[in-house]
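*Asks:* dropping the sequence and predicted coords here.
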Amino acid sequence: MEKLAIIDMGSNSIRFVVMQIADNKSYSLQYQEKETIRLGHGLSQTGVISEEGIEKAMTCLHVYKHIMEVMDIKKCCAVATAAVRNASNGEEFLKRINEETGITMSVITGEREAYLGYLGVINTIAMKDFLIFDLGGASVEMTLVRNGEAVHSLSVPIGAVTLTEKFGTQGNPDEDAIASLTKFVRKKLGDVDWIQDINLPIVGIGGTARNFAKMDQRATNYELPKLHNYIMSVDHFDTLYYEITTRSSANRKKIPGLSSERSDLIVAGAAVIKTIFEMTGSPEMVVSGCGLREGLFYEHYADCCHLPSPRFSDILDFSVRNFLGTLSGVIINQAHYDQVTRIAVKLFDELQPLHGYGPRQRLLLQTAARMHDVGKIINFYDHARHSAFMIAHAPLYGLTQLEQIIT
């Protein structure tokens, strides 16, 4: 068994996760923390990370170091992104981190940041052609994916924190301020010719995209409290964009689902997403809860388990096997699961002329059969209901949210 700590220090927040790889090679999330540190605050004006931001980060890192000691974690992968990358005192800051905590943190390039985000998405969302954007506090990384392969990627130095400071949109911005902000974002993205009129879904990584999903779920009374792989139409986005950009600061905070700690940054973040929607002609945004941290983990996992690539060919099969692996030795009777799956699929195939369902429904039935008894880990009695709940909320990748509920 191995535990890996991952630290992602961005321009707005710092995140800490602990992943465990069991002896049977199944992995699971053991712990996570997130703190808003606003490392990029004031960076566009001064060119340096503020002392306040540094102290907030150091407080978090000392806590993370203590957690690693308590959990007996020997390996740590720690990365810093745009704020440290662009700051003149970035290297000095990293040196202090190492001296005080023993954590060795490296600065990654915008291109590597984009690649790690791509790995996090391609291994958890079953799409082939789309545009990824990872909107952070000081930059946005974009990757165009065709047939599952990353064909173009770049990092643009505009983010929710830096844009908010530049155009003063944290309070009650008027129409002129929002128009200037939008014009500036469009100019910055205008040279990226490979995103123009692609008419593909966009996949959003980062707090702004997730917050839009939360607001849309609240507005539509969505019943599944799950953000990853949530699909939001451009019409729904435009409705929320209008609400965000026309309300006063006090009323904006009352929008259901809008995070209080992001209410001052949401206008700038929304302007970036709206511009991406308009330039690409995209019909919808798929929200990804997986990104850079997952990409880092998949690289480590592939190396640890001697896999040929950190990309998985069949993400649904892989995630089902992985989830069952995390329960191994507790409830799994693999021979029984295999037999039930074989019979269920055979019945589906033999009765296909009567029911008329296709290969996608067959896959959902097969997945349900493979996991039909997992609820026994909660209680043998009424385990079918427990299984249904677990299947609906398990980290299964390769299905839409609706398909996971059907399964």
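*Replies:* Looks like it came in fine. Numbering: from 1, shown residues only.

*Asks:* when you work out contacts or count neighbours from here on, use the C-alpha atoms and nothing else.
*Replies:* Will do.

*Asks:* tell me if Phe133 really is in a strand.
*Replies:* Yes - Phe133 forms part of a strand when assessed by DSSP: H, G, I helix; E, B strand; the rest coil.

*Asks:* try it against this one:
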Amino acid sequence: MAAILTPPRGTGRVIAFIDLGSNSLRLLVARINIQGVVKVLNEAKQMVRLGEGAFIHHHLQPEAMERTLETLRSFADMCQGYGVEEYIAVATAATRDAVNGEEFLAEIRRETGIDFTVISGKEEARLIWRGVASGFEKSDTLRLYLDIGGGSTEIAAASTDAYQVLDSLKIGCVRLANIFPCGEKSVSAKQYEAMQMYVRNEGVHAFRRLADLNIPQIVASSGTAQNLAQITELMNRNSGSNAPDTAQTLTYRGLCRCVKELCSRTRQERAEMPGLNIKRLDVIIPGAAILQTVLEELNFDTVSITSRGLRDGMVTEYVERSCPGALLAPDASIREKSVLGLGRSCRFEEGHSRHVAELTLSLFDSAREVGLHDFSMEVRELLRYAALLHDVGIFITFSNHNVHSHYLISNSELLGFTDREVRFIAALAFFHRAKPSKKHRIFNELEPSAREVVKVVSVFLTVAEALDKSHMSAVASARFARQKKKCVLEVLCKMAAPLERGRLMRCEDRLKKLCGNDMQIVFEEPPARHFIAGTGEMPAAE
């Protein structure tokens, strides 16, 4: 089976994307086809600390350069093994600020064949915005995008399609740690306040511009922010607190508690703190000072955390520039483009998939109106994508195609989605032909909250698929309604639809579990005749 599922080498170009930061070196190797479908072949990250000492001495230090070069040699060997055809490689703050930065990049070129481009701080901010924004639905609302790097902090105030502010502040967790080293002892309140004051002074003009925009949401994309959120979540869990901090959302109060705990510990005690990435031991407090100061200066109570960033922006721009088949519609989001790109690369039956998606959303919306669920618009969006992709597994074989759909969705790099969202979409595609239960490994791998959602919304996809069994779009509409206290599923057909009616009856048990045993199905077919499930009767003409 593995041989069948491995794409032939000719189905796309193999590209390596490399981000050489002041703290970390990141690699992503991907195969990208003409429709813009991205399949990640491998990825790697190494904290080389290239900026160590560079921001004080204005030169990249020999030990840091050797660490970086050694890692890049191994990256180059890996890329050669994958048959990489093109490198997209950028270098940021440590390299652009160092007197010997260009000299070091020339050495990298000689040793590895990888040609890096040094990008400006504002270009870095722009690419980070593109990468993070591609994970959100299109919106005209401004968001603040924040990335705390090793040598600089990038800021963008932007909607999905346009930015108002791009800025790069010469403050990063490594640079700040060089100025205010934490040492072996605990960090005093005075030292932490000095860090914050330094950040305020460096960012004063940017903060004033941003404060005037009244931006409602801030999204942080750096490893620093991710690690602070993880530490805070574990602190809450271990103390039995019901504070709302998670790995995806960090409150200002939660951050303050985290900072207090970090600063109160010696270096050795911090190293033992649950959730702390040991490689960030010496930079986590300076990074927290930057994040806390930004939240205070711009009056944010909560920050959303994302794993997306600069590298995702590089991929997004490459796809838009090099894959004309990915530009499906000028107003389509990157999520929509990647979903339809996967479907088309698997030769899915697009008309059927779109019709099933339309019916699925009608069922979701009407079920919400009659009180069957109260799930969010985010769930609705992911359900739509699952409906569009539910049949892609037929590309492999019709038999057990829901299993193959799950595999293809899980193993295709869908741009704009988190790993959690991809798992959710893939699970829904699987359960369009199976009832969610603990006997399925796929169900058990979901988070408990996601399992409850899948139990309900998979019914809508299963019913919608049944209502287009003939693939002829015979059913014009399907929606839930209330007649007195009884829940009714009303199905209106454009033509006789015996296949759809028969298939729908197989869903009756799941529908009754959702709606109640007294629920009723009204299946109306032309000419002016309809069937009431459970009675075998045709009602009298009105």
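*Replies:* The structure has been received and is ready for your questions. Here the structure is a predicted model, which means the values were calculated and not measured.

*Asks:* TM-score for this pair?
*Replies:* Overlay of the two chains. TM-score (TM-score structural alignment, normalised by the length of structure 1): 0.85; 399 aligned residues with a C-alpha RMSD of 3.7 Å.

*Asks:* how about the strands in the stretch 151-300 of structure 1?
*Replies:* 202-205, 230-233, 284-288 (DSSP state E, counting those that start in this stretch).

*Asks:* now render those as TSV, adding distance to Ile73 of structure 1 and mean neighbour count.
*Replies:* Compiled in TSV, the strands of the stretch 151-300 of structure 1 are given as follows (distance: least, C-alpha to C-alpha, whole Å; neighbours: other C-alpha atoms under 10 Å):
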stretch	distance to Ile73 of structure 1	mean neighbour count
strand 202-205	28	27
strand 230-233	33	19
strand 284-288	28	24
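
*Asks:* out of those, which is closest to Gly168 of structure 1?
*Replies:* For Gly168 of structure 1, the closest of the strands of the stretch 151-300 of structure 1 is strand 202-205, at 23.9 Å, according to C-alpha to C-alpha.

*Asks:* pull up the aligned stretch in structure 2 for that closest one.
*Replies:* Under TM-score structural alignment, strand 202-205 of structure 1 corresponds to residues 218-221 of structure 2.

*Asks:* list the contacts of the matching stretch.
*Replies:* 132, 143-148, 300, 302-309 (C-alpha atoms under 8 Å, 6 or more residues apart in numbering).

*Asks:* buried residues, stretch 117-137 of structure 2. List them.
*Replies:* Counting neighbours by 16 or more other C-alpha atoms under 10 Å, one finds that the buried residues in stretch 117-137 of structure 2 are 117-119, 121-135.

*Asks:* and stretch 404-414 of structure 2, by the same measure?
*Replies:* 404-414.

*Asks:* in a markdown table, list those along with distance to Ala247 of structure 2 and secondary structure.
*Replies:* Output for these, formatted as a markdown table (distance: C-alpha to C-alpha, whole Å; DSSP: H, G, I helix; E, B strand; the rest coil):
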| residue | distance to Ala247 of structure 2 | secondary structure |
| --- | --- | --- |
| His404 | 31 | helix |
| Ser405 | 29 | helix |
| His406 | 26 | helix |
| Tyr407 | 26 | helix |
| Leu408 | 27 | helix |
| Ile409 | 24 | helix |
| Ser410 | 22 | helix |
| Asn411 | 23 | helix |
| Ser412 | 24 | coil |
| Glu413 | 22 | strand |
| Leu414 | 21 | coil |
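
*Asks:* would you turn those into a markdown table with distance to Pro62 of structure 2?
*Replies:* Listed next are the buried residues of stretch 404-414 of structure 2 as a markdown table, based on distance: C-alpha to C-alpha, whole Å:
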| residue | distance to Pro62 of structure 2 |
| --- | --- |
| His404 | 50 |
| Ser405 | 50 |
| His406 | 48 |
| Tyr407 | 46 |
| Leu408 | 45 |
| Ile409 | 44 |
| Ser410 | 42 |
| Asn411 | 40 |
| Ser412 | 40 |
| Glu413 | 37 |
| Leu414 | 39 |
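
*Asks:* the helices in the stretch 1-150 of structure 1, which residues?
*Replies:* 43-46, 51-70, 82-86, 90-101, 110-122 (DSSP state H, counting those that start in this stretch).

*Asks:* can you redo those as CSV with distance to Glu261 of structure 1?
*Replies:* Below are the helices of the stretch 1-150 of structure 1 laid out as CSV (distance: least, C-alpha to C-alpha, whole Å):
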stretch, distance to Glu261 of structure 1
helix 43-46, 19
helix 51-70, 15
helix 82-86, 19
helix 90-101, 25
helix 110-122, 24
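
*Asks:* of all those, which lies closest to Leu324 of structure 1?
*Replies:* Using C-alpha to C-alpha, the nearest of those to Leu324 of structure 1 is helix 110-122, at 20.9 Å.

*Asks:* tell me the angle that closest one makes with strand 284-288.
*Replies:* Using axes from the mean of the first three to the mean of the last three C-alpha atoms, to 10 degrees, the direction of helix 110-122 of structure 1 lies 90 degrees away from that of strand 284-288.

*Asks:* which part of structure 2 lines up with helix 110-122 of structure 1?
*Replies:* The aligned range for helix 110-122 of structure 1 is 121-133, by TM-score structural alignment.

*Asks:* list the contacts of that stretch.
*Replies:* 92-93, 145, 147, 152, 154-156, 158-160, 166-169, 221, 306, 308-317, 416.

*Asks:* could you report the neighbour count for the equivalent of Glu66 of structure 2 over in structure 1?
*Replies:* When structure 1 is aligned by TM-score structural alignment, the residue opposite Glu66 of structure 2 is Glu55. Residues lying near Glu55 of structure 1 (other C-alpha atoms under 10 Å) number 13.
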